[in-house]
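# Quick one: sequence and predicted model below, then my questions.
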Amino acid sequence: MNILFVTPHMVTGGAEKMITDLSKGLLSKGHTVGIATSGGHLLEEMAEAGAKIHVNPLLAQRKPFQVFRSGLWLSRVIRKHRYQVINSHSLITTWMSKLGSTLSLQFPQKIFTMHLIENPNVFRYIRIMTRFTTDAIITVSDSNKKRLIDAGVSSQKIHVVHNGINIGKFPYIKRKQSSTLTIGIIARLIPRKGHEIFFNAISNVDKKIKGDWARVLVIGWGPLEKQLQMLCSQLQINHIVEFLGDRHDVPELLEQMDTLTLPSYYEGFPIAIMEGMSTGVTVIATAVDGIPEIIEHEKNGLLIHPGNIEELERAIERVNASYELRTQLGRAASEIVQSNFSTEKMTVNTERVFNTILKSTA
C-alpha cells in the first residue's frame, strides 16, 4: 500500500508519537509511507526510517482560502506519488485531504483518525463532515466510538484501533524503596491537562508531611509554563517541583519515577500513561474518555474524577505511604500494557482497517 498521513504538525505529542511509531511499523511491513505536515522535529526520525516527507506550512492554517491552497498542494502530492490511502489526523486536515483527493483525480481512500474531541457538540459536526469527506473513521477508544454512534455516525464506518507503544523502549523496572517519592506529570502545559489540580493536590500533601517527602518532575512545554511556575511559588512547593521542559529522554526519566499522574479533563488514549505503566510506574489518572480502557481502578492504577483536588490528594498520600501498593499496581500495569498495547498490535490492526477499506471499494 501507498499511505499518506496528513497532520498539522509533527512536534512532541501523543498523536504525533503515534503517527511516528505507526509509520515505522507500516514501513517495516513493506508499505510505502508519506507524511504531509507543516513541519516539526519528528520529521527527521521519520525520514531516517524511510518515510517520504512533504512539508507545507499551510497545513497548520485554518482560513478557507488557505485550506483550499493546501488541498491544491495535496492534490499534486497525491497524484505524483499515487497514494492509495489518505489518513488525516485532525478535522481541518480532513477537509484538506478531501479536497486534495478530489482534485488529484486519483480517488484514494480517505480515512480520518480521531484522537480527541474536547467539545461534545463537535461530534454532530463530525457526523456531517465525515459523510462527505471520508470513507472510514478510526478512533483510538471505545468511548469515542460510542459518542460518534450517539451523534448519528454509522457504526459500520467506525473502527477502533487503540494506540500502542514501543515496548522495547519501556521495559518493566521494579522500583527501589525510598523515603522520597518521585512523582511526575508528562503533558503539554495547557488547561485541559489539569496541572493546576495536580499542584494544588501536591501542596495539600506537602502541608501535612514535613521535609522533602517528594520530588516532582514536570515534563512538557506549552503556553501555561510561566503561569504554572508562579502557581508553584504561590503554593510554596517550588522547592520540590522541577520544570524540565520538552524532553526526548522520557524512558530515562520514567526510570526515576515512582508515580505518574495525568489529571486531564479530556483525553484520547494517552501514550504517556501507557509508557509509564509499561515500565512499572504507578499511575494516577482521571477516569475520562479512553483512560478507563487502560486502567482498572485499584487493579493496575488509581482513577479519580476530573477536577477533584481532594481525590488526587488522597491518591498521592496512598501511594506515598505504601511501597507494596506501588509495586503491586506497577507490576499489573506493566503486564496489561505489554500484553495489549504494543506498536506491533496497533500496526496490524491499522493495516487491517486500511486493507478492508481498499477491498470494499475495489
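That came through, no problem.

# CA atoms for contacts and neighbours, from now on please.
OK.

# buried ones in stretch 135-154?
Going by neighbour count (16 or more other CA atoms under 10 Å), the buried part of stretch 135-154 is 135-145, 148-149, 151, 153.

# And the contacts of it?
With contact meaning CA atoms under 8 Å, 6 or more residues apart in numbering, stretch 135-154 is reached by 109-115, 123-124, 127, 130, 155, 157-163, 268-269, 289-290, 293, 357.

# Next, the distance between the ends of it.
Start-to-end span of stretch 135-154 (CA to CA, to the nearest Å) is 11 Å.

# for comparison:
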Amino acid sequence: MSNKTEQREMLAILCLTDACDRPESELFIGLKNAGFSVDVMCNPKGRNYQRLVAENMVVQQMALKSRFDKEGIQAISKQLKSRRYDIIHAYNPRALACALRASKGTSIKIVAYRGIIGNISFLNPESWITFLHPRVSKIVCVADAIKDYLASLKFLWMRISDEKLIRIYKGHDLAWYQAAPANLEQFGVPAGAFVVCSTGRNNPRKGYDDLIDAMNRLPDDLSAHLLLVGDAIDSQELKTQVAQSKHPERIHFTGYRDDAPAIAAASDVFVLPSKEREGLPRAVIEAMAYGVTPVVTRVGGMPELVEEDVSGLVVPPENSVALSSAIERLYRDKTLLDKLGRAAKARIAKDFHTSQTVRETGELYKSLMGKN
C-alpha cells in the first residue's frame, strides 16, 4: 500500500481547544500514536502547548475571544481548506460555535465535548449555535451524570437523541503525578497536623461555606486544619465566616497556587463540597492519584468517580453535619483513611487511565465514519 493510500485511509481529526490541560494534550498525542492524523488549534499560553509543538501537532495558534470570533472562524476555515478533515472535535462552547460556522457547507462531522451540567436549554438561543445545533454529530460527556442531564432536556417535541450522546471519562496517568508533597508549614499548618484540603474557584456553588461550617462542628478534642487552595481568599464572606469560627487559626487560605496537586498530596483528606453542577473534577482526580482519601458531595459525576466507602466517602450536598461526620470518621480511623486512599489511587490507575480515553475516542471517530 502506497503512502498516499495510507494517508487517505487514515482518519483526519482537527481538534479545537483553548489552553488544554494534561489529560487533553495526552489524548491528542495518544490518538496520533494510535494511527489517527490529529491536528490541533489551541492557545499558545497553555501550560502544555510546547508538549504538543514537540509532537508536531499544532497547526495554528488560536485563542478565541467569543462564540462569534471573526478572526477565529476565518482561521478555522483556512485550516479546513488546507487539507481534508473527516472530523472536527471542539472542546469548549466557543470552539464549537466557531467550528460550526467555519465548516458550514461541508460534510465534516462535528464532535462536541461537555464537562459540566447546566447552561443548555431549548429556550436559550446560544444553545442552538452550540450543543443543540443540528450539525453536531456527537456530544462527548465526561460523566454519565452529564449524559443523563442532556438526555433529560425536553421542550414540546424536542429532545437530544440518545444516539447523539456518549460518555467517555477524561483519562489520567499516575506517572503524571510524581511531585513531592508540599511543605504545608509555609501556610501556617503545624508539622504533623491532620490536614483537610480543598481546591477550587471562589464560587458559591463550590460549597466552601459548608466546609467551613463542617470544620466548626468538629468536636473540641479533634484538632484538624483546613487548607483552602485557590482564589477563595478573595471572598470577604468566607473570611468573615472563618473569623467567627471556633478555631480560625486552623483554617488557612493559600490563594491561587501552581502547585495545588502537591499541596493536596501533603494532606490527609481532600474535600470537594460542591452544591451543584460538577462534572468529573480534576482536583479530586489529582488528589486520588496521590493516594489522598476524597470526601465529595453527591453532585454531578462525583459519585461515579468516588465509590462510597470503597475509594472515598460521599455525603449529601449542603449538609455540613454529614460533612463534619465524614471528616471526623477519617480522623479517628487511620486504618480506614489509609485503605480508602490506596483504593482511590488504584481506581484512577485502573478505571480512569488515559489509554482507555484514547481507545474509546478512537472508536467513536471510527463509528462516525462507518469504519467499525
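Sure, I can see it. Nothing here was measured: the structure is a model prediction, and the numbers come from that model.

# quick one: which of the buried residues of stretch 135-154 of structure 1 is nearest residue 33 of structure 1?
residue 138 (17.7 Å; CA to CA).

# My reading is that the closest one lies in a helix. Confirm?
No. Residue 138 of structure 1: not assigned to a helix; according to DSSP: H, G, I helix; E, B strand; the rest coil it is strand.

# Quick one: the strands in structure 1, in order.
Secondary structure of structure 1, counting by DSSP state E: strands at 2-6, 32-37, 52-55, 85-88, 109-114, 136-139, 158-160, 181-186, 214-219, 241-245, 259-262, 282-286, 302-304.

# Can you show me the helices along the stretch 51-200 of structure 2?
Taking DSSP state H, counting those that start in this stretch, the helices of the stretch 51-200 of structure 2 run over residues 70-82, 93-102, 125-128, 144-152.

# Kindly report the same for the stretch 251-362 of structure 1.
271-279, 309-321, 323-340, 343-360.

# Single out the most deeply packed of these.
Each of these was scored by mean neighbour count; the highest is helix 271-279, a mean of 27, by mean count of other CA atoms under 10 Å.

# what's that helix in contact with?
For helix 271-279 of structure 1, the external contacting residues (CA under 8 Å, 6+ apart) are 14, 18, 163-165, 167, 170-173, 186-187, 251, 254-255, 260-262, 282-283, 294, 330, 333-335, 337-338, 341.

# Can I get the helices of the stretch 251-362 of structure 1 in a markdown table including distance to residue 31 of structure 1?
Shown next, in a markdown table, are the helices of the stretch 251-362 of structure 1 (distance: least, CA to CA, whole Å):
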| stretch | distance to residue 31 of structure 1 |
| --- | --- |
| helix 271-279 | 24 |
| helix 309-321 | 45 |
| helix 323-340 | 24 |
| helix 343-360 | 10 |
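
# Would you mind measuring from residue 356 of structure 1 to residue 244 of structure 1?
Distance, residue 356 of structure 1 to residue 244 of structure 1, using CA to CA: 43 Å.

# oh, I was asking about residue 47 of structure 1
Distance, residue 47 of structure 1 to residue 244 of structure 1, using CA to CA: 27 Å.

# Can you tell me what residue 284 of structure 1 aligns to in structure 2?
Using TM-score structural alignment, the partner of residue 284 of structure 1 in structure 2 is residue 295.

# follow-up on the earlier one: out of the strands of structure 1, flag the one nearest residue 325 of structure 1.
strand 282-286 (8.7 Å).

# thinking again about what came up before, select only the buried ones of the contacts of stretch 135-154 of structure 1 in ChimeraX?
Of the contacts of stretch 135-154 of structure 1, the buried ones go into a single ChimeraX selection, burial set by 16+ other CA under 10 Å:
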select :109,110,111,112,113,114,115,123,124,127,130,157,158,159,160,161,162,163,268,269,289,290,357
